[in-house]
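Participant: dropping a prediction and its sequence here:
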Amino acid sequence: MPKRFPALSDYGLGWSTRQRITAIATGLAVLLALAAAVALLTGRTTAGDGRAAAPTSQPSSSTSASADPTATAGAGSVAKPPQLADPVAFSKAAATVLWSYDTRTTSHDQQLAGLKAWLTSETTYADWSSISAQVPDPVLWSRMADQDQYATATVTEAHYPSAFKEALADDPSAITQAYIYAVTVTGKQQIAWKNGGAGAEDRSVTLAVQCRPNANCSLVAIAPTVVP
């Protein structure tokens, strides 16, 4: 049975506002810095697993998480990042590209390069590993390609989680440190492969996106799960 594109990961726990500000100020490692920046705005997180039954299993992310794509960004079937300044609208587009792929026209390296084009250029906050982990490893991608597997996505709704809005209301100036927003997106992924194979599953993900004033938004990370 062909392998499906992996479900999105949930990770991280919330820190207090003081702890998160301290973490950012002291310049921790990239992953911790991201968790601090996102948690600064999202508050206490809750672990969850939004994956539904699907035609295939979760691939290993050990290879893809550390991969350094060499193909031209935006190559293959991966959509290029839109020029949007609205966090919610950008998050809808980002979720769509994360849930979409086409092994018939796009190589593993092209998929990674295409997604990396969406990543913020601010390395202090960028968590490439959380995004690249969504791409199956090269061996699994090859097996999917043997089955001509591809997926399309439909976004049904996107919103700021209540924890994010509450944290922002408590400290409106916090957003100005990095302009990172948490947005939860829900939708459906349709998967197809040769000989008429098909499947679908509901999807939900909380993204961290950066939208600085007078600049287009960019993707920061697959954020910790937060209270809707």
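Facilitator: Noted; the coordinates are in hand. Residues are numbered from 1 along each chain as shown.
Participant: C-alpha only now, for contacts and for neighbours.
Facilitator: Fine.
Participant: quick check, residue 90 in contact with residue 211.
Facilitator: No. Taking contacts as CA atoms under 8 Å, residue 90 lies outside contact range of residue 211: 9.1 Å.
Participant: spit out the residues that contact these two alike.
Facilitator: Common contact partners of residue 90 and residue 211 (CA atoms under 8 Å, 6 or more residues apart in numbering): 217, 218.
Participant: who's sitting farthest from the centroid in this structure?
Facilitator: residue 195 (30.5 Å; CA atoms, centre = their mean).
Participant: ranges for the strands of the protein?
Facilitator: Secondary structure of the chain (DSSP state E): strands located at 101-102, 150-159, 180-193, 197-210, 218-222.
Participant: quick one, which of these gets closest to residue 31.
Facilitator: strand 218-222 (9.6 Å; CA to CA).
Participant: packing partners for that closest one?
Facilitator: Under the contact criterion of 3 or more CA pairs under 8 Å, 6 or more residues apart in numbering; DSSP states H and E, strand 218-222 touches helix 128-132, strand 197-210.
Participant: what's the distance between residue 94 and residue 158?
Facilitator: 11 Å (CA to CA, to the nearest Å).
Participant: how many neighbouring residues does residue 176 have?
Facilitator: 10 (other CA atoms under 10 Å).
Participant: now do it against residue 23, distance only.
Facilitator: Remark: distance between residue 176 and residue 23 (CA to CA) = 16 Å.
Participant: picking up where we left off before, Throw the strands of the chain into JSON lines and include distance to residue 131, thanks.
Facilitator: Converted to JSON lines, the strands of the chain look like this (distance: least, CA to CA, whole Å):
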{"stretch": "strand 101-102", "distance to residue 131": "14"}
{"stretch": "strand 150-159", "distance to residue 131": "17"}
{"stretch": "strand 180-193", "distance to residue 131": "15"}
{"stretch": "strand 197-210", "distance to residue 131": "10"}
{"stretch": "strand 218-222", "distance to residue 131": "6"}
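Participant: could you say which of the ones you listed is packed most deeply?
Facilitator: Highest mean neighbour count of the strands of the chain: strand 218-222, a mean of 28 (counted as mean count of other CA atoms under 10 Å).
Participant: residues contacting residue 146?
Facilitator: Taking CA under 8 Å, 6+ apart, one finds nothing in contact with residue 146.
Participant: pasting the second one now:
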Amino acid sequence: MSGGALVRRRALLGTVVLVALVALAGLFSFLTRDDRAPSEHSSVPPSSSSAPVSPAPASAGSAALPVPPDTRDPIAFGKAAAVALWSYDTRAYSQPELVAALHRWLTGEEKYVDADSVERQVPSPLLWGRMADSGQFATATAAEAHFPEAFTRALQADPGAITQAYVYAVTVSGKQSIAWNGSPQGGAEDRSVTLAVQCRPDRPCVLVGVLPSVTP
């Protein structure tokens, strides 16, 4: 992909996310500028969930790579995606295998997807190699997820604005636990992330990208 095309894609993703976060009429017009008519019935799923999400148990012989859930709930999907982004196992698979698995979480709509923002959540190949030398792995849980306040206000101001891209902002909070050879207990730290999640009414949710900062 050319540099200009990559810049345009990132700019468009940024616009979509800003529309989700800021109630600006001009940006809403940008999102709805094509010829498709907005849905007559636009519903917003529950705005938060405090049920913890942990990785699903791996099946026998599985490399435990993250698999996207079949859900149309952006909150549930956001929690699962955060767990996938915070989890890894250098003992079970390679860095390219994890990146490829995370790509399967992404939307196929090229005008919105920002794969680079997801790939930046994975350790670089060089760092991965060093981590693998010590058998490092991480597990994660997502304790809570919600729509940021600005996103909710934007939807309330113009509910039809989301009906072009169906991109939701979801902020997830949880915990990541890291361990390695000789230190099975490792350490744990709190984590938070704001994701852009696309949930069109006729298909399961997919990941659009990771916002550069956490939005409360």
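Facilitator: Received the coordinates, thanks. Nothing here was measured: the structure is a model prediction, and the numbers come from that model.
Participant: what value does the TM-score take for this pair?
Facilitator: Overlay of the two chains. TM-score (TM-score structural alignment, normalised by the length of the second structure): 0.76; 171 aligned residues with a CA RMSD of 1.5 Å.
Participant: mind naming the longest helix for the second structure?
Facilitator: The single longest helix within the second structure, with elements called by DSSP state H, is helix 3-21.
Participant: buried residues, that helix. List them.
Facilitator: Under the neighbour-count criterion of 16 or more other CA atoms under 10 Å, helix 3-21 of the second structure has 9, 10, 12, 13, 14, 15, 16, 17, 18, 19, 20, 21 buried.
Participant: which residues does it contact?
Facilitator: Against helix 3-21 of the second structure from outside (CA under 8 Å, 6+ apart): 27-28, 31, 110-114, 148, 150-152, 154-155, 162, 165, 167-169, 196.
Participant: which is the next helix or strand following that helix?
Facilitator: Next helix or strand after helix 3-21 of the second structure toward the C-terminus (DSSP states H and E): helix 25-31.
Participant: coming back round to it: so which of the strands of the first structure gets nearest residue 109 of the first structure?
Facilitator: Nearest to residue 109 of the first structure, of all the strands of the first structure, is strand 101-102, at 12.3 Å by CA to CA.
Participant: that closest one aligns to what range in the second structure?
Facilitator: Strand 101-102 of the first structure corresponds to residues 88-89 in the second structure, going by TM-score structural alignment.
Participant: post-alignment, that stretch versus the first structure, mean distance?
Facilitator: Stretch 88-89 of the second structure, aligned to the first structure and superposed, deviates on average by 0.3 Å (mean CA distance after the TM-score superposition for the first structure).
Participant: buried ones in stretch 128-140 of the first structure, by neighbour count?
Facilitator: 128, 129, 130, 131, 132, 133, 134, 135, 136, 137, 138, 140.
Participant: that one: how far from the chain's middle?
Facilitator: Stretch 128-140 of the first structure has its C-alpha centroid displaced from the chain centroid by 11 Å (CA atoms, centre = their mean, to the nearest Å).
Participant: now do stretch 21-40 of the first structure
Facilitator: With CA atoms, centre = their mean, you get 18 Å for stretch 21-40 of the first structure.
Participant: how far does that stretch stretch from start to finish?
Facilitator: Start-to-end, stretch 21-40 of the first structure (CA to CA) is 7 Å.
Participant: so stretch 161-171 of the second structure matches what in the first structure?
Facilitator: Using TM-score structural alignment, stretch 161-171 of the second structure pairs with 174-184 in the first structure.
Participant: got it, and stretch 106-113 of the second structure?
Facilitator: Alignment of stretch 106-113 of the second structure against the first structure: residues 119-126, by TM-score structural alignment.
Participant: got a list of contacts for that stretch?
Facilitator: Identification of contacts with stretch 119-126 of the first structure by CA under 8 Å, 6+ apart yields 27, 30, 31, 33, 34, 37, 128, 210, 218, 219, 220, 221.
Participant: recalculate using a threshold of 10 Å.
Facilitator: 24, 27-38, 81, 127-128, 131, 178, 180, 208-211, 216-221 (CA atoms under 10 Å, 6 or more residues apart in numbering).
Participant: pull up the distance across that stretch, start to finish.
Facilitator: Using CA to CA, one end of stretch 119-126 of the first structure lies 7 Å from the other.
Participant: which part of the second structure lines up with stretch 135-146 of the first structure?
Facilitator: Residue span in the second structure matched to stretch 135-146 of the first structure, by TM-score structural alignment: 122-133.
Participant: over to stretch 204-221 of the first structure?
Facilitator: Against the second structure, stretch 204-221 of the first structure falls on residues 192-209 (TM-score structural alignment).
Participant: span of the matching stretch from start to end?
Facilitator: Termini of stretch 192-209 of the second structure sit 15 Å apart (CA to CA).
Participant: swap in stretch 19-32 of the first structure?
Facilitator: Distance between the two ends of stretch 19-32 of the first structure: 12 Å, counting by CA to CA.
Participant: next one: the closest residue to residue 206 of the first structure other than its chain neighbours from residue 214 of the first structure, what distance?
Facilitator: Nearest non-adjacent residue to residue 206 of the first structure, counting by CA to CA, 6 or more residues apart in numbering: residue 184, 4.0 Å away. Separation of residue 184 of the first structure from residue 214 of the first structure (CA to CA): 23 Å.
Participant: over to residue 119 of the first structure?
Facilitator: Here the distance between residue 119 of the first structure and residue 214 of the first structure works out to 17 Å (CA to CA).
Participant: which residues touch the residue minimising distance to the centre of the second structure?
Facilitator: Among the residues of the second structure, the one closest to the centroid is residue 195, at 4.2 Å (CA atoms, centre = their mean). Residues in contact with residue 195 of the second structure (CA under 10 Å, 6+ apart) are 17, 74, 77-79, 81-82, 117-118, 147, 167-172, 207-215.
Participant: mind doing that once more with 7 Å?
Facilitator: The neighbours of residue 195 of the second structure, taking CA atoms under 7 Å, 6 or more residues apart in numbering as the test, are 78, 169, 170, 171, 209, 210, 211.
Participant: find the nearest non-adjacent residue to it, please.
Facilitator: Residue 195 of the second structure sits nearest to residue 210 (CA to CA, 6+ apart), 4.7 Å away.
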